[in-house]
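Asker: could you work out the structure for the sequence below:
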Amino acid sequence: MKTVILAEKPNQAKKYANALGTVKRGKGYFDIDSNIINWDVSIICGVGHLVELSSMDRYGEQYKKWNMNNLPFQPSNMLYDVSGKTRDQFVNAKKQLEEADLIIVATDPDREGENIAYSIFSMCSKIVRNTPKKRLWINSMVDKEVQRGFRNLKDSKETYNFYVEAQTRQISDYLVGMNFTQYFTLFAQSKGLSGIYSLGRVQTPCNSLIVQNDRDIKNFKEEIFYKLIGMATKYTNNDKVKFFSEKKYRTKDELASALYPFQLEAKIKTNILSVQKEIKTKKAPKLFNLGGIQSYSNKKWKYSLDKSLKIIQSLYQEGYLSYPRTDSDLITTNEGKKFYLHLV
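Answerer: Here you go, the predicted structure:
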């Protein structure tokens, strides 16, 4: 009896292998002698996406040349191809999967991880699609957490809808990009313009926001405003202290109107009779999610989003961070218990 574990990336596969037992390396896979998983165990991996949506010309000769008459492009069934750059790895993975009596999906614990796994399965034989499956769902690459995850596998049905969601997003991205890029390119060319005008579901709104922000910066006009300022002198060391009001006034008349009810039309001197002090507490900030740490890295070290993501991803793969590609700023109950034990 054979168990095949499908990881998403080579580093991830290596982490699993080292955490599970004694490792023997094969061509594109690891054989594991493990006391955590029964039966013979092999670990294979993708290199990200081994399978991708086919280009339009795979749907018929008429799509080899862009033509308005072919739009909108709405195929009843989507076609997929094995990526040319990773075909060898797909062949290795397919061979191992077709020999499996149990498949453990161990790609990243998110929608895209599910999509990568089931896209690979879809290009394999019916045997693979019908093979019983379990799901590893962990947020840390630390050995103990990996071992705990493999001892407490989920049924694959519990996370299958993540694949459905990711595939829907992937197809919508594809159809929006293919249809609108061709339409606007052909339309622009009919008006005498040249080049290709690429549009996308995410790309185009983001470009629009960048352009609008750039225009706002270029068209920005300075505005004069007024604020109230109070001056004080410390008796202890004669240091000057300034107090600023938060409210801004667009004109001096507006400022004067605000001061009139308090009879503060002119500068006055007054004494501070008492000062109250109180101790306030606030909760510690939550942990970083991906967007939060990217924003912090950009402000602190001027890192680009791409650079910070690469650093964060590498730290995750080395076991120093929990799974980074998430909006969550919380940790799991198991991780919380682990931190508590370290503290006490």
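Asker: make it CA atoms for all contacts and neighbour counts henceforth
Answerer: Will do.
Asker: which positions within stretch 116-135 qualify as buried?
Answerer: 116-121, 123-124, 128-129, 133-135 (16 or more other CA atoms under 10 Å).
Asker: so which strand or helix has the closest residue to Leu321 other than its chain neighbours?
Answerer: Among residues not flanking Leu321 along the chain, Leu315 sits closest, at 5.9 Å (CA to CA, 6 or more residues apart in numbering). According to DSSP states H and E, Leu315 maps onto helix 305-317.
Asker: how distant is whichever helix or strand comes after that helix from the center of its chain?
Answerer: Downstream of helix 305-317, the first helix or strand assigned by DSSP H and E is helix 333-343. Helix 333-343 sits 25 Å away from the centroid of its parent chain (CA atoms, centre = their mean, to the nearest Å).
Asker: hmm, back to that, elements contacting the helix holding Leu315?
Answerer: helix 10-20, helix 290-301 (3 or more CA pairs under 8 Å, 6 or more residues apart in numbering; DSSP states H and E).
Asker: can you redo these as JSON lines with mean neighbour count?
Answerer: Shown next, in JSON lines, are the helices and strands packed on helix 305-317 (neighbours: other CA atoms under 10 Å):
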{"stretch": "helix 10-20", "mean neighbour count": "20"}
{"stretch": "helix 290-301", "mean neighbour count": "15"}
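Asker: just say helix, strand or coil for Ser194.
Answerer: coil (DSSP: H, G, I helix; E, B strand; the rest coil).
Asker: my read is that it contacts Ala188, right?
Answerer: Yes. The pair formed by Ser194 and Ala188 meets the contact definition of CA atoms under 8 Å, at 7.3 Å.
Asker: how close does the closest residue to Asp101 other than its chain neighbours sit to Phe121?
Answerer: Leaving aside its chain neighbours, Asp101 sits nearest to Lys2 (5.3 Å; criterion: CA to CA, 6+ apart). Lys2 sits 17 Å away from Phe121, taking CA to CA, to the nearest Å as the criterion.
Asker: now Ile312
Answerer: Going from Ile312 to Phe121 by CA to CA gives 29 Å.
Asker: report how many residues lie close to Glu165.
Answerer: Using other CA atoms under 10 Å, Glu165 is surrounded by 14 other residues.
Asker: in a helix, it, correct?
Answerer: Yes. Assessed with three-state DSSP, Glu165 lies in a helix.
Asker: show me the contacts for it.
Answerer: Arg111 (CA atoms under 8 Å, 6 or more residues apart in numbering).
Asker: helices of the stretch 101-250 of the chain, residue ranges please.
Answerer: 111-122, 126-130, 143-151, 160-190, 203-218 (DSSP state H, counting those that start in this stretch).
Asker: most packed of those helices?
Answerer: Comparing those by mean neighbour count (mean count of other CA atoms under 10 Å), helix 111-122 ranks first with a mean of 22.
Asker: the inter-axis angle of that helix versus helix 160-190?
Answerer: Relative orientation of helix 111-122 versus helix 160-190 (axes from the mean of the first three to the mean of the last three CA atoms, to 10 degrees): 90 degrees.
Asker: want to put them side by side, so please do this one too:
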Amino acid sequence: MKLYIAEKPSLARAIADALPKPQKKQDGFIELANGDCVSWCIGHLLEQAEPDEYDERFKKWRFEHLPIVPEQWQLKPKPKTRKQLTVLKKLIKQATQIVHAGDPDREGQLLVDQVIDQVKLSQAKKQQIQRLLISDLNLNAVKKALNNLRSNREFIPLSVSALARSRADWLFGMNLTRAYTLAGQKAGFGNVLSVGRVQTPILGLVVNRDNEIANFTAKPFYEVLAHLKTQNQQTFTAKWQPSKACEPYQDDEGRVLHRGLAENVVSRITDQPATVSELEQKQKKQQAPLPYNLSALQIDAAKAFSMPAQSVLDICQNLYERHKLITYPRSDNRYLPKDHHREAAGIIAAIAHNNGQPNEACNKADSSKRSKCFNDSKVAAHHAIVPTVKQLRTAALNADEQKVYRLICRQYLAQFYPDYIFNETKVSVMIAGGLFKTTAKQDVSLGFKALMGKTELKDEQTLPPLEKGQQLHCYEAQLVDKMTSPPAHFTDATLLSAMTGISRYVKDSEIKKILKETDGLGTEATRAGIIELLFKRRFLKRQGKSIIATETGQALISALPLALASPDLTAKWEASLSNIAEQQMSYQQFLTPLLDELQQLVEQAKHCDSQVFAQLPKTPPKRRFKRKAKSKAKPA
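Answerer: Modelled structure (predicted):
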């Protein structure tokens, strides 16, 4: 009997639909006419055991127990899905051939591997396990995947990497959450102070931004504009570029802080001759942006519709599992395999049929065009999020699903549009020894930009015909008074952007390099959930569209060492986990130094300044603290 194990029931149904009929629905699996079976997990069927399941003493949270490090790691069945785990274990024992059909990512690999490991299979049987990678639940796509099974052995390093991350997160999250909760309790604060490898640096980002805004002092600065005209009375404007001699009067960003200096420039250039000293004119092209991965989609949906990241992910799961209108949504990849191009015409037709984009926009797409997104070398286990060939019979999408679907369709359709072409002119003008510059851009052909809501030609500034050495006249000089402004509070879009581009917030050059090479803080599948968790744990709150830290969030970050409140630790971990997945590092080489670091961090927690928690809400009833402590001590 061949057994297919899917990660979710929806995937199991899609696999069964692509296999021979007739079929019989059994309790927890689908039986085929030839005796083969398709069964499923319901997400994670197993979870890490709690500390008190290793030792009864750990029910009571005490500093002297920390750090708690299991000698033999234990998994336990999740109570709500124990029945399905029992079904799967029985089927695994009966199967002569097993096909692993977890989602095509690190967690999907580990999730099914752990269920299989619950049954003590022979080494020979384990060696024969096959891997089925599905990123599109439509019938033809599933049939194609079924004809391209791979050996599950190829994915063992990926599974080990996920296992290392899972255990490391448990060790850090559980031990440091207990340590800082106990520190808070000493000061009379009664709630759980959750600490996690990813959630805490994200909170640190928000706290640092809030503090930067709170401590910001606005300062005036000055710009000088030269209004110029040609001999034919055609006008344009250029901005003064301060020379090196002006540096003592500028801030770090080159802004002039001394009004007298700017006034002097105004008086010197008014009603003076000017000369075009440099002229650079180029026609440039801009290619369409790549199709979406999850983070890029969440960022654009937040900008366009103010949608929280978790809502976008939930909508995508519906579009993927229920409606089958998009490919696998938890993807970190923005490229497509070359052979996916053969489906372009069918996908564009489906977009038009499903109102994913207007018919006119679909008709203008050239399905024979092959953009840079079609690149086998850039595609790993999963590819970009794109529409499928599925055509809806009715208007089955709700308003939010339609919005997200249209974004995905627009980004895909852009791959079959021409480049955006524009002329860019850079002009340098000398006036009374001072340098003034301006840049102008004129649209030549909108190309894919026509899809992005840009419906007419717009120029930054229209320049008259100019030549190098041409004589001009500065008929007016203008002093512009400005004030420095603080950075903006984070929003859903900018916080997600910060998580994916976290290297911008790191000073250490080596760690910055690591973070540039990884996917930032968290994964595509976890970022939305981590942000929501920080709201749930009342470390963050919303003020309109702004995301700010609560008093509790501020207090926790102030008590933590920089190593926990910055992304540096995550950078090191992600580099190591990638090395494990690529077989350049072993599990033990990763875990051993991590345990040494954990010991040091627990000691720091014991001696932290717990008085920062003294002004926060006092201890709630004791039984409530105990109940919460057990349920919330899990890492994020």
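Asker: TM-score for these two?
Answerer: The TM-score (TM-score structural alignment, normalised by the length of structure 1) is 0.85; 333 aligned residues with a CA RMSD of 3.2 Å.
Asker: distance to Asp33 of structure 1 for the helices of the stretch 101-250 of structure 1 - can I get that in CSV?
Answerer: Shown next, in CSV, are the helices of the stretch 101-250 of structure 1 (distance: least, CA to CA, whole Å):
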stretch, distance to Asp33 of structure 1
helix 111-122, 24
helix 126-130, 23
helix 143-151, 14
helix 160-190, 29
helix 203-218, 46
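Asker: so which of those comes closest to Val105 of structure 1?
Answerer: Of all those, helix 111-122 sits nearest to Val105 of structure 1, with 6.8 Å by CA to CA.
Asker: which of the buried residues of stretch 116-135 of structure 1 lies closest to Glu99 of structure 1?
Answerer: Val128 (8.5 Å).
Asker: if I read this right, that closest one contacts Leu97, doesn't it?
Answerer: Yes. Counting by CA under 8 Å, Leu97 is a contact partner of Val128 of structure 1 at 6.2 Å.
Asker: so where is stretch 61-72 of structure 1 in structure 2?
Answerer: Taken onto structure 2 by TM-score structural alignment, stretch 61-72 of structure 1 occupies residues 56-67 there.
Asker: quick one: residues in contact with that stretch.
Answerer: Pro51, Asp52, Leu171, Asn175, Arg178, Ala179, Leu182, Leu598, Gln599, Val602, Lys606.
Asker: the aligned residue in structure 1 for Tyr328 of structure 2 and Leu330 of structure 1, how far apart?
Answerer: Tyr328 of structure 2 maps onto Tyr323 in structure 1, with residues paired by TM-score structural alignment. The gap separating Tyr323 of structure 1 from Leu330 of structure 1 is 11 Å, by CA to CA.
Asker: same question for Val82 of structure 1.
Answerer: 37 Å.
Asker: ditto for Ile279 of structure 1
Answerer: On the measure of CA to CA, Ile279 of structure 1 and Leu330 of structure 1 end up 28 Å apart.
Asker: more neighbours, those two?
Answerer: Remark: of Ile279 of structure 1 and Leu330, Leu330 carries more neighbours, 12 against 4, as counted by other CA under 10 Å.
Asker: excluding its backbone neighbours, what's nearest the more buried one?
Answerer: Leu287 (6.4 Å).
Asker: three-state assignment of that neighbour?
Answerer: Going by three-state DSSP: Leu287 of structure 1 is coil.
Asker: for the spatially most central residue of structure 2, what are its contacts?
Answerer: Taking CA atoms, centre = their mean as the criterion, Ser295 is the residue nearest the geometric centre of structure 2, at 3.6 Å. By CA under 8 Å, 6+ apart, the contact set of Ser295 of structure 2 is Asp332, Leu496, Ser497, Thr500, Glu524.
Asker: for those residues, pick the one with the most neighbours.
Answerer: Highest count within the contacts of Ser295 of structure 2 by other CA under 10 Å belongs to Leu496, 25 neighbours.
Asker: secondary structure element for that residue?
Answerer: Using DSSP H and E, the element containing Leu496 of structure 2 is helix 492-500.
Asker: now the angle between helix 199-214 and that helix, please.
Answerer: Using the same axes, to 10 degrees: helix 492-500 of structure 2 against helix 199-214 is 120 degrees.
Asker: next SSE after helix 492-500 of structure 2?
Answerer: Defined by DSSP H and E, the subsequent element after helix 492-500 of structure 2 is helix 509-517.
Asker: what's the angle between that following helix and helix 492-500?
Answerer: Using the same axes, to 10 degrees: helix 509-517 of structure 2 against helix 492-500 is 120 degrees.
Asker: what span of structure 1 lines up against helix 509-517 of structure 2?
Answerer: Going by TM-score structural alignment: helix 509-517 of structure 2 matches no residues.
Asker: okay, and the next helix or strand after that helix goes to which residues in structure 1?
Answerer: Counting by DSSP H and E, the next helix or strand C-terminal to helix 509-517 of structure 2 is helix 527-536. The counterpart of helix 527-536 of structure 2 in structure 1, using TM-score structural alignment, is absent.
Asker: over to stretch 287-295 of structure 2?
Answerer: Counting by TM-score structural alignment, stretch 287-295 of structure 2 pairs with residues 283-291 of structure 1.
Asker: buried residues, the matching stretch. List them.
Answerer: For stretch 283-291 of structure 1, by 16+ other CA under 10 Å, it's Phe288, Asn289, Leu290, Gly291.
Asker: which one of those residues sits closest to Leu343 of structure 1?
Answerer: Phe288 (20.1 Å).
Asker: for the closest residue to that closest one other than its chain neighbours, list the residues it contacts.
Answerer: Among residues not flanking Phe288 of structure 1 along the chain, Asp329 sits closest, at 5.5 Å (CA to CA, 6+ apart). Applying CA under 8 Å, 6+ apart to Asp329 of structure 1 gives the contacts Lys286, Leu287, Phe288, Asn289.
Asker: Lys300 of structure 1: which of those residues is nearest?
Answerer: Nearest member of these to Lys300 of structure 1, counting by CA to CA, is Phe288, at 14.3 Å.
Asker: elements contacting the strand of greatest length in structure 2?
Answerer: Identified as the longest strand of structure 2 according to DSSP state E is strand 272-286. For strand 272-286 of structure 2, the packing partners by 3+ CA pairs under 8 Å, 6+ apart come out as strand 420-431, strand 471-483.
Asker: quick check: buried residues in the helix or strand just after the first one?
Answerer: Right, strand 420-431 of structure 2. Going down the chain from strand 420-431 of structure 2, the next helix or strand is strand 434-445, by DSSP H and E. Residues of strand 434-445 of structure 2 classed as buried: Leu435, Phe436, Lys437, Thr438, Thr439, Lys441, Gln442, Asp443, Ser445 (neighbour count, 16+ other CA under 10 Å).
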